[in-house]
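Undergrad: sequence unknown, structure follows:
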């Protein structure tokens, strides 16, 4: 594929590209990350080590990477999309053989000094690959059954590999992110309605099979579902995490206990207080006001993202922007729903706030791709 396009204007200078960046979005991202640094400082007992300082360093590196990605023409990323997907897929396969295990799951792979989680890379690579496919596909073929097979395979293969690790949360996010790109590309509503009906039917079949000869799940798996629906039935076992999370969030009240005054986190009642459950620490220390403020920042990022998608007349750039914006939404929506007990605990970090190198760097590179589509839009 040629990177030249006779319909495009003359190439922009680096200065012009920097001026065309969505700096309001960059400020929002920085504000969210700064709030994360504060929370990591707090859960460490008022110390920048071991989490806050490392997270700030990663954010600095990530911002540099985001800027570099943003300055590269979106046509290059369109050309590189299949290679990014294949590379991420190879890494997912490699995890099965040489991956490192942590917290009961084999999800990470060591690449020199970097401990990478390939499933995080795949969230972005999948959006790029699907956007490339639908940018190439003629519009009158989008909803034909035969042309739905390639995108479903692109989604299903990595989702199956991630589910095997096991990582249900990320597998779910891959399916949701891919589904959004298909929806934005124009796939008929009937397919999504059918998929929803089949999903509901599957859940009904699984639940009604208990105690029968054709029981689908194991007894302990049904027990986990019951604990999710009623954590009080096992408050010191399977229901401990969500019970402590609800206690922390409820104790914050309207304005919170105050910075570094959260008893649930400081006394180590909260599980994974610096990663998956960091939102509960925020709620305990800053109350509903702090929680709603973070939610408002996240919502503004969504508004900027979807506004950029609507204003972009390049099909590939618009699909990439929309798909990555939706992926960002699923990040924080799933995490918040999880810690509030609305969905089962699936291990999804809070974007730009939770401690973690792979998620931070990959997410900032995703924002760089959104900026690239914005800078080089028609």
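TA: Looks like it came in fine. Given the structure is predicted, the values throughout are model-derived calculations rather than measurements. Residues are numbered from 1 along each chain as shown.
Undergrad: Every contact and neighbour count from this point should use C-alpha atoms.
TA: Fine.
Undergrad: Skip ahead from whichever strand or helix holds residue 196 and say which helix or strand is next.
TA: Element membership for residue 196, per DSSP states H and E: helix 189-208. Downstream of helix 189-208, the next assigned helix or strand under DSSP H and E is helix 219-229.
Undergrad: Can you point out the buried residues in that following helix?
TA: For helix 219-229, burial by neighbour count (16 or more other CA atoms under 10 Å) applies to 224, 227, 228.
Undergrad: In addition, the following structure is provided for comparison:
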């Protein structure tokens, strides 16, 4: 099917666009966000105005953004993918020049009504640009070294800017999310095997650089690695976060202590209980059953995205949908691994549950792109 034919055949009008929306996906997103509202109310000690109410307002705005973006034909998003990537890149450079500093990192731009984190925008615009690139590139050229180098540079430039902020967690998400889109587009597996081998060598080099004049990571990042490997070495210092997180997870048992009865969060032993470690407070109050229920909701969102992508005949729309699904998966997989001690603490929020403005709005915008691909697919 030619690009022109695709545009003609996939542009429903009027009320039909609303009917064609992926409503089960919208309901699942609302269900996950509602879990977040309840948990933010709990960790605030019953104060709805502290975190829960602002989060509800942001989700309401995000839901409107998702539906508006979903009404726009997917070919429009394809055409502006390069512009979206360029704007995100300029914003990352702007952060480097005059960004707002918070918690030892320079990651935000003050735009008046909120603190914008451009690295969140880059996660989605990178997927958009790579999907457009592989939609334009003939299949026979996908694994040619020259045409592989271009997307590698597209991924590495923003990753380097994000590492400088410093934000190791987001940098990892950009690398893995971009690499996943390349793999889904059909790049030969040998490239990925080479990258994995190089990554092993890089890890060895990073450890060798510690304490030298050419140290590759900040001291606090090395402390996070030490804490990950053995939290008991400094249980009241660098290992405090993960130690308290494990205590809260273990105390929840199968069914939990009960809603608003979590001692670790209520007595403020659990750090960052409304952002990075909110899953721990949920597991303490609702136990294994509560944790696995949230994970099931996340898995259903991924499955609906995969089903939508596999039934879409347009290469850009399919890659875009799968790219958003992979990015979403990496969000909650990294966060849950982090709070359970299976991965270093890298400051990745739990999607739609953790308190935050930029992450919430950008994620809903991303699912708006998924809705656009779903609404305007050939029927």
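TA: Cool, the structure landed. Note that the structure is a prediction, hence the values are computed from the model and not measured.
Undergrad: TM between them?
TA: For this chain pair, the superposition-based TM-score is 0.95 by TM-score structural alignment, normalised by the length of structure 1; 377 aligned residues with a CA RMSD of 2.0 Å.
Undergrad: So which residue is dead centre in structure 1?
TA: Centroid check for structure 1 by CA atoms, centre = their mean gives residue 331 as the closest residue, at 3.5 Å.
Undergrad: buried stuff in the helix or strand hosting it?
TA: Using DSSP H and E, residue 331 of structure 1 maps to helix 315-339. Going by neighbour count (16+ other CA under 10 Å), the buried part of helix 315-339 of structure 1 is 315-336, 338-339.
Undergrad: Who are the contact partners of residue 51 of structure 2?
TA: Listed by CA atoms under 8 Å, 6 or more residues apart in numbering, the contact partners of residue 51 of structure 2 are 40, 41, 44, 274, 355.
Undergrad: just checking, residue 151 of structure 1 touches residue 130?
TA: Yes: counting by CA atoms under 8 Å, residue 130 is a contact partner of residue 151 of structure 1 at 6.4 Å.
Undergrad: Show residues contacting the helix holding residue 196 of structure 1.
TA: Contact with helix 189-208 of structure 1 is made by 183, 215, 216, 217, as judged by CA under 8 Å, 6+ apart.
Undergrad: again, but for stretch 354-372 of structure 2
TA: Stretch 354-372 of structure 2 is contacted by residues 21-22, 36, 40, 51, 55, 58-59, 61-63, 65-74, 77, 114-117, 120-121, 124, 274-276, 278, 305, 317, 320-321, 324, 351-352 when judged by CA under 8 Å, 6+ apart.
Undergrad: Can you tell me which of the buried residues of helix 219-229 of structure 1 is nearest residue 101 of structure 1?
TA: Checking the buried residues of helix 219-229 of structure 1 against residue 101 of structure 1 by CA to CA gives residue 224 as the nearest, at 22.9 Å.
Undergrad: In contact with the nearest residue to residue 239 of structure 1 once chain neighbours are set aside: list those residues for me.
TA: Take residue 239 of structure 1 and drop its neighbours on the chain: the residue closest to it by CA to CA, 6 or more residues apart in numbering is residue 231, 4.4 Å away. Contact analysis of residue 231 of structure 1 by CA under 8 Å, 6+ apart lists 238, 239, 240, 242, 243.
Undergrad: from the residues you listed, which ones fall inside helices?
TA: Among the contacts of residue 231 of structure 1, the members falling in helices (DSSP state H) are 240, 242, 243.
Undergrad: what would those look like in TSV with distance to residue 9 of structure 1 and neighbour count?
TA: Listed next are those as TSV, based on distance: CA to CA, whole Å; neighbours: other CA atoms under 10 Å:
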residue	distance to residue 9 of structure 1	neighbour count
240	59	17
242	54	25
243	58	20
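Undergrad: Dump those into CSV; add distance to residue 147 of structure 1 as well.
TA: Converted to CSV, these look like this (distance: CA to CA, whole Å):
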residue, distance to residue 147 of structure 1
240, 46
242, 42
243, 46
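Undergrad: Which of the residues you listed sits closest to residue 14 of structure 1?
TA: residue 242 (48.7 Å).
Undergrad: Contacts only, for that closest one.
TA: Residue 242 of structure 1 sits next to 231, 339, 340, 341, 345 when contact means CA under 8 Å, 6+ apart.
Undergrad: just to revisit the earlier point, give me the more crowded residue out of residue 151 and residue 130 of structure 1.
TA: Neighbours were counted for residue 151 of structure 1 and for residue 130 using other CA atoms under 10 Å; residue 130 has more, 28 against 19.
Undergrad: Quick check: the helix holding residue 331 of structure 1 compared with structure 2, mean distance?
TA: Comparison of helix 315-339 of structure 1 with structure 2 after fitting gives an average deviation of 0.3 Å (mean CA distance after the TM-score superposition for structure 1).
Undergrad: swap in stretch 83-98 of structure 1?
TA: After superposition onto structure 2, the mean distance of stretch 83-98 of structure 1 to its aligned counterpart is 0.7 Å, using mean CA distance after the TM-score superposition for structure 1.
Undergrad: from the contacts of residue 242 of structure 1, which single one is nearest residue 99 of structure 1?
TA: Residue 99 of structure 1 lies nearest to residue 345 out of the contacts of residue 242 of structure 1, by CA to CA, at 23.0 Å.
Undergrad: Leaving out chain neighbours, which residue sits closest to the closest one?
TA: residue 338 (5.3 Å).
Undergrad: who's in contact with the one you found?
TA: Applying CA under 8 Å, 6+ apart, we find residue 338 of structure 1 in contact with 344, 345, 346.
Undergrad: Pipe those into a markdown table and attach distance to residue 259 of structure 1 and neighbour count per row.
TA: A markdown table is the format used below for those (distance: CA to CA, whole Å; neighbours: other CA under 10 Å):
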| residue | distance to residue 259 of structure 1 | neighbour count |
| --- | --- | --- |
| 344 | 29 | 18 |
| 345 | 26 | 19 |
| 346 | 28 | 17 |
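Undergrad: rewinding a little: sort out which of the contacts of residue 51 of structure 2 are in helices and list them.
TA: Of the contacts of residue 51 of structure 2, the ones assigned to helices by DSSP H are 40, 41.
Undergrad: top of the contacts of residue 51 of structure 2 by neighbour count?
TA: residue 40 (29 neighbours).
Undergrad: Report the separation between that residue and residue 308 of structure 2.
TA: As judged by CA to CA, to the nearest Å, residue 40 of structure 2 and residue 308 of structure 2 stand 32 Å apart.
Undergrad: same thing with residue 6 of structure 2?
TA: Relative to residue 308 of structure 2, residue 6 of structure 2 is positioned 17 Å away (CA to CA).
Undergrad: More neighbours: those two, which one.
TA: Shown here are residue 6 of structure 2 and residue 308; by other CA under 10 Å, residue 308 has more neighbours (21 against 16).
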